[in-house]
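Novice: For reference, the sequence and a predicted model appear below.
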Amino acid sequence: MKNHAITLEDRYCAHNYEPLPVVLSSGKGIWLWDQDGKRYMDMMSAYSAVSFGHSHPALVAALSKQASQLAVVSRAFYSDQLGPFLQLLCEMTGMPKALPMNSGAEAVETAIKAARKWGHKVKGIADQTAEIIVCRGNFAGRTTTIVGFSSEDQYRDGFGPFSGGFVSVPFGDAAALEAAITPRTAAFLVEPIQGEAGIIVPPEGYLAKCREICDRHNVLLICDEVQTGLGRTGRLLASDHDGIKPDGLILGKALGGGLLPVSAFLAREDLMAVFTPGDHGSTFGGNPLSAAVGHAALRLLREEKLADNAQRMGERLLTGLRAIPHPAIRQVRGKGLLIGMDLDPSFISAREFCERLMQQGILSKDTHDTVVRFAPPLIITANDIDAALEAIKHTFSSLLTPPAHLTERSYA
């Protein structure tokens, strides 16, 4: 008999997701529990949004305290929370200015608007002709502008017409970037590691080469670190691995502490200066509640040295996964606690593997049909990593046996 919660969601919610057949009801730290009380290790962290684990007491306390005092006011007024939050964010990232938003997609849209206006007003590109270079395989959100520069057919299918103004080049190919630059090029927008594309890590030194090329051609380098930023890859920012500083930086997901949506576009002074009152805004962006939680999340990230833990635990997980001797594994790649395991579909699809893994008490999600993602909260311990590896090994050893209690659709 189908679970009542699943029945209700299937009946009343648009079918824009295809969830695994589990109904979650509570979470604490790296753990989740379903309605029947079964415990699962969260190896997805809501695409990095839950980097601090579920219901972290320090973050819940900050949320509760601020919610009981002042939650939302318009940016038409000042609040006592936004300034301290943005000060810490700018100090930690080394960026001089920040513009707060809510979702990652909103922050990406903000970056696009800033780059286009900078291109026209500062660089001198003719109005309405500025171009932004992006990479194939990118994923920056779901707005019509953003899907308009996606290379994924499904993301675009039926949603046009699109705004244009984007040029696509292969990811990881600095020479292709330089070849695509013209006098109309305002910016290069890039993920340091492509997440949704399957945890694609570029060649070492790629961003450093891109930085040099952008400098030489007076092109903005904007790093989309909504998923890779704030400790996920073992450094505060994934761009830190190449020792570069972008002109624009996009953060989100973990910035909200796993409790509410908080994002920001950060930039150098002359780039952010293109915004004047009335140019851009957000009803909820920078509200006191979000600012208080974001400030607490940043302090937690710094005080508990979670980027360092991500580096150590990521190495442990990567080493363990690469040591599994199974022919279904084609490649294991990643940095820190952002890891993708690419499976041979002739053995098993990534979706089926995630369903089998769920039976072992591990929750993750596939991407691009063949890749299983492993991105647990940054608070994970060595014992937790070892337990996860044992469950993953067991799942591989039982590939010939269909998992119990899966939906009929899974094995139709």
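Specialist: The structure has been received and is ready for your questions.
Novice: drop to CA atoms for contacts and neighbour counts, all remaining ones
Specialist: Fine.
Novice: For residue 299, the count of nearby residues, please.
Specialist: As a burial measure, residue 299 scores 17 neighbours (other C-alpha atoms under 10 Å).
Novice: quick one: secondary structure of it?
Specialist: Three-state assignment for residue 299 (DSSP: H, G, I helix; E, B strand; the rest coil): helix.
Novice: how far away is it from residue 26?
Specialist: Separation of residue 299 from residue 26 (C-alpha to C-alpha, to the nearest Å) stands at 25 Å.
Novice: Then residue 390?
Specialist: 24 Å.
Novice: Mind telling me what element residue 387 is part of?
Specialist: Following DSSP states H and E, one finds residue 387 within helix 382-397.
Novice: and that helix, how far out from the chain's middle?
Specialist: Here helix 382-397 is found 24 Å from its chain centre; the criterion is C-alpha atoms, centre = their mean, to the nearest Å.
Novice: One more: stretch 205-212?
Specialist: 21 Å.
Novice: So for it, what gets flagged as buried?
Specialist: 206-211 (16 or more other C-alpha atoms under 10 Å).
Novice: Please convert these to JSON lines, extending it with distance to residue 220 and secondary structure.
Specialist: Formatted as JSON lines, those follow (distance: C-alpha to C-alpha, whole Å; DSSP: H, G, I helix; E, B strand; the rest coil):
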{"residue": "206", "distance to residue 220": "16", "secondary structure": "helix"}
{"residue": "207", "distance to residue 220": "13", "secondary structure": "helix"}
{"residue": "208", "distance to residue 220": "14", "secondary structure": "helix"}
{"residue": "209", "distance to residue 220": "14", "secondary structure": "helix"}
{"residue": "210", "distance to residue 220": "10", "secondary structure": "helix"}
{"residue": "211", "distance to residue 220": "9", "secondary structure": "helix"}
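Novice: Using a markdown table, lay out those residues together with distance to residue 86.
Specialist: Formatted as a markdown table, those follow (distance: C-alpha to C-alpha, whole Å):
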| residue | distance to residue 86 |
| --- | --- |
| 206 | 29 |
| 207 | 26 |
| 208 | 27 |
| 209 | 30 |
| 210 | 28 |
| 211 | 25 |
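Novice: And here is the other one:
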Amino acid sequence: MTTLEVSMTTERTTAEIDRVERHAAHNYHPLPVVVAEASGARVTDVDGKSYLDCLAAYSAVNFGHGNPRLIAAAKAQLDRVTLTSRAFHSATLGPFVEELARLAGKDMVLPMNTGAEAVESGIKVARRWAYRVKGVPADQAQIIVAEGNFHGRTTTIVSFSDDPDARADFGPFTPGFVHVPYGDADAIAAAITPNTAAVLLEPIQGEAGVMIPPDDYLPRVREITAAANVLMIADEIQSGLGRTGETFRCDALGVVPDMYLLGKALGGGIVPVSAVVANSDVLGVLTPGSHGSTFGGNPLAAAVGLEVVRMLADGALQARARELGERLQRGLDKLIGHGVTEVRRAGLWAGIDIDPAVGTARDVCLRLMEAGILAKDTHGQTVRLAPPIVIDEDDIDLLIERFGAAVGAA
């Protein structure tokens, strides 16, 4: 911690942070707060101070901490069975995959655990589809990806990242990926060859700072890939499941990809749940032994995931994200030119660029933390906001007020 960060902590908080620093790998740079309890859109630290959570575990807690419906589903399943492996069937897996497929308008689901696993699985499926269906020569399949992407940090995924922190000293890297600028459909069209298996994109680039492409981008990518017999893979791990005001961000643009990659909110903030969702003409290339996961689709995960799907079925949460997002936008727009240089927002998800004159994005996040607001910085000058969709209007107003103070606009 910096001197400033140390000065912001109590003795108990400092002791807990020191314990983590001594015994946990240093692969994160968290804010100096130690959360002990949480409910809805609020968390409480070890000293009893309450904070408004405006990150929601990078959208894994879309439906709030300790959501009663999700907790009830998890508790009920804990008393039944939690793990069988896929060596056997379980009573919760069938309903989960059936209803998730229906929500996505597809007919098949590959359940996994983490978002990175979903991406890795999608890559494997796309390659096998290229060889067995499209007829690409063995080991020649290519996948087009976007510059500035974030799909996880496994070895294969960082092979096509351009983030030096994610790549440095982790080579040799996996071949088979072609980079193009994000938001440029013409570049995708130019990069496609007979060996192209898929185009893998985030509908909105979250880690990059909530970067929203032009409205015609995803529709054009869909047209280009369909014409070229190339799979379109939408990584909706952060943007999906209500965050941007629709079930999937692709829905807002009238786009139906060949494959959805889902995670984070699918586990309701309780257990890790991810999935690859596609039609059987794509996912059907998997055969017994070709892919697997001991915990993927386990009974507990399936029970929680099923309740998440059912919560999204009537569209009320998606509408709430749209409405509250518009309220957030109106407040943040007033800060442009007053410590903020740009605001990008979709639903209840925003990237706010901070004027360097008022400090770095981390400086602003520390000021927000002191004021009872938890947010996270990325790429030096951008603050990301993604509060749980269950946040209320008064807390949205409080967030705007305190953000203004943190950038010197109030």
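Specialist: Good, I have the coordinates. Keep in mind that what you see is a predicted model, and the values were worked out from it rather than measured.
Novice: Overlay them and tell me the TM-score.
Specialist: After superposition, the two chains reach a TM-score (TM-score structural alignment, normalised by the length of structure 2) of 0.95; 399 aligned residues with a C-alpha RMSD of 1.2 Å.
Novice: follow-up on the earlier one: the helix holding residue 387 of structure 1 aligns to what range in structure 2?
Specialist: Aligned using TM-score structural alignment, helix 382-397 of structure 1 spans residues 393-408 in structure 2.
Novice: Identify the residues contacting that stretch?
Specialist: For stretch 393-408 of structure 2, the external contacting residues (C-alpha atoms under 8 Å, 6 or more residues apart in numbering) are 52, 324, 327-328, 331-332, 335, 338-340, 354, 358, 364, 367-368, 371, 373, 410.
Novice: taking those one by one, which sit in strands?
Specialist: Judged by DSSP state E, these include 52, 340, 354, 373 as members of strands.
Novice: what does the third one align to in structure 1?
Specialist: It refers to residue 354 of structure 2. In structure 1, residue 354 of structure 2 lands on residue 343 (TM-score structural alignment).
Novice: ditto for residue 54 of structure 2
Specialist: By TM-score structural alignment, residue 54 of structure 2 lines up with residue 43.
Novice: Same check on residue 160 of structure 2?
Specialist: Using TM-score structural alignment, the partner of residue 160 of structure 2 in structure 1 is residue 149.
Novice: related to what we said a few turns ago, check which residues of the match of helix 382-397 of structure 1 are buried.
Specialist: For stretch 393-408 of structure 2, burial by neighbour count (16+ other C-alpha under 10 Å) applies to 396, 399-400, 402-407.
Novice: And the strands in the stretch 101-250 of structure 1?
Specialist: Per DSSP state E, counting those that start in this stretch, the stretch 101-250 of structure 1 carries strands over the ranges 131-135, 166-169, 185-190, 220-224, 248-251.
Novice: Show me what the third one is packed up against.
Specialist: Right, strand 185-190 of structure 1. helix 104-118, strand 131-135, strand 220-224 (3 or more C-alpha pairs under 8 Å, 6 or more residues apart in numbering; DSSP states H and E).
Novice: In this structure residue 254 of structure 2 contacts residue 222, no?
Specialist: No. Counting by C-alpha atoms under 8 Å, residue 254 of structure 2 does not reach residue 222; the two are 10.0 Å apart.
Novice: Burial check on the counterpart of residue 31 of structure 2 in structure 1, number of neighbours?
Specialist: Under the alignment defined by TM-score structural alignment, residue 31 of structure 2 is paired with residue 20 of structure 1. The tally of other residues near residue 20 of structure 1 (other C-alpha under 10 Å) stands at 17.
Novice: Check residue 189 of structure 2 too.
Specialist: Neighbour count for residue 189 of structure 2, taken as other C-alpha under 10 Å: 16.
Novice: Aligned to it, what sits in structure 1?
Specialist: Match for residue 189 of structure 2 (TM-score structural alignment): residue 178.
Novice: and if you look at residue 266 of structure 2?
Specialist: Mapped onto structure 1 by TM-score structural alignment, residue 266 of structure 2 lines up with residue 255.
Novice: what does residue 321 of structure 2 give?
Specialist: Matched by TM-score structural alignment, residue 321 of structure 2 corresponds to residue 310 in structure 1.
Novice: Average offset of the helix or strand hosting its match relative to structure 2?
Specialist: If you go by DSSP H and E, residue 310 of structure 1 is part of helix 306-322. Superposing on structure 2 and averaging over aligned pairs (mean C-alpha distance after the TM-score superposition for structure 1), helix 306-322 of structure 1 comes out at 0.6 Å.
Novice: and that helix, how far from the chain's centre?
Specialist: Relative to the chain's own centre, helix 306-322 of structure 1 is displaced by 18 Å; criterion: C-alpha atoms, centre = their mean.
Novice: Can you spell out which helices and strands pack onto it?
Specialist: Using 3+ C-alpha pairs under 8 Å, 6+ apart: helix 306-322 of structure 1 touches strand 329-335, strand 338-343, helix 382-397.
Novice: What's the end-to-end length of stretch 72-92 of structure 2?
Specialist: OK, stretch 72-92 of structure 2 end separation, C-alpha to C-alpha: 15 Å.
Novice: and for it, what span of structure 1 is it aligned with?
Specialist: The aligned range for stretch 72-92 of structure 2 is 61-81, by TM-score structural alignment.
Novice: Buried by neighbour count: which residues of the matching stretch qualify?
Specialist: Buried residues in stretch 61-81 of structure 1, defined by neighbour count with 16+ other C-alpha under 10 Å: 62-63, 66, 71-73, 75, 79, 81.
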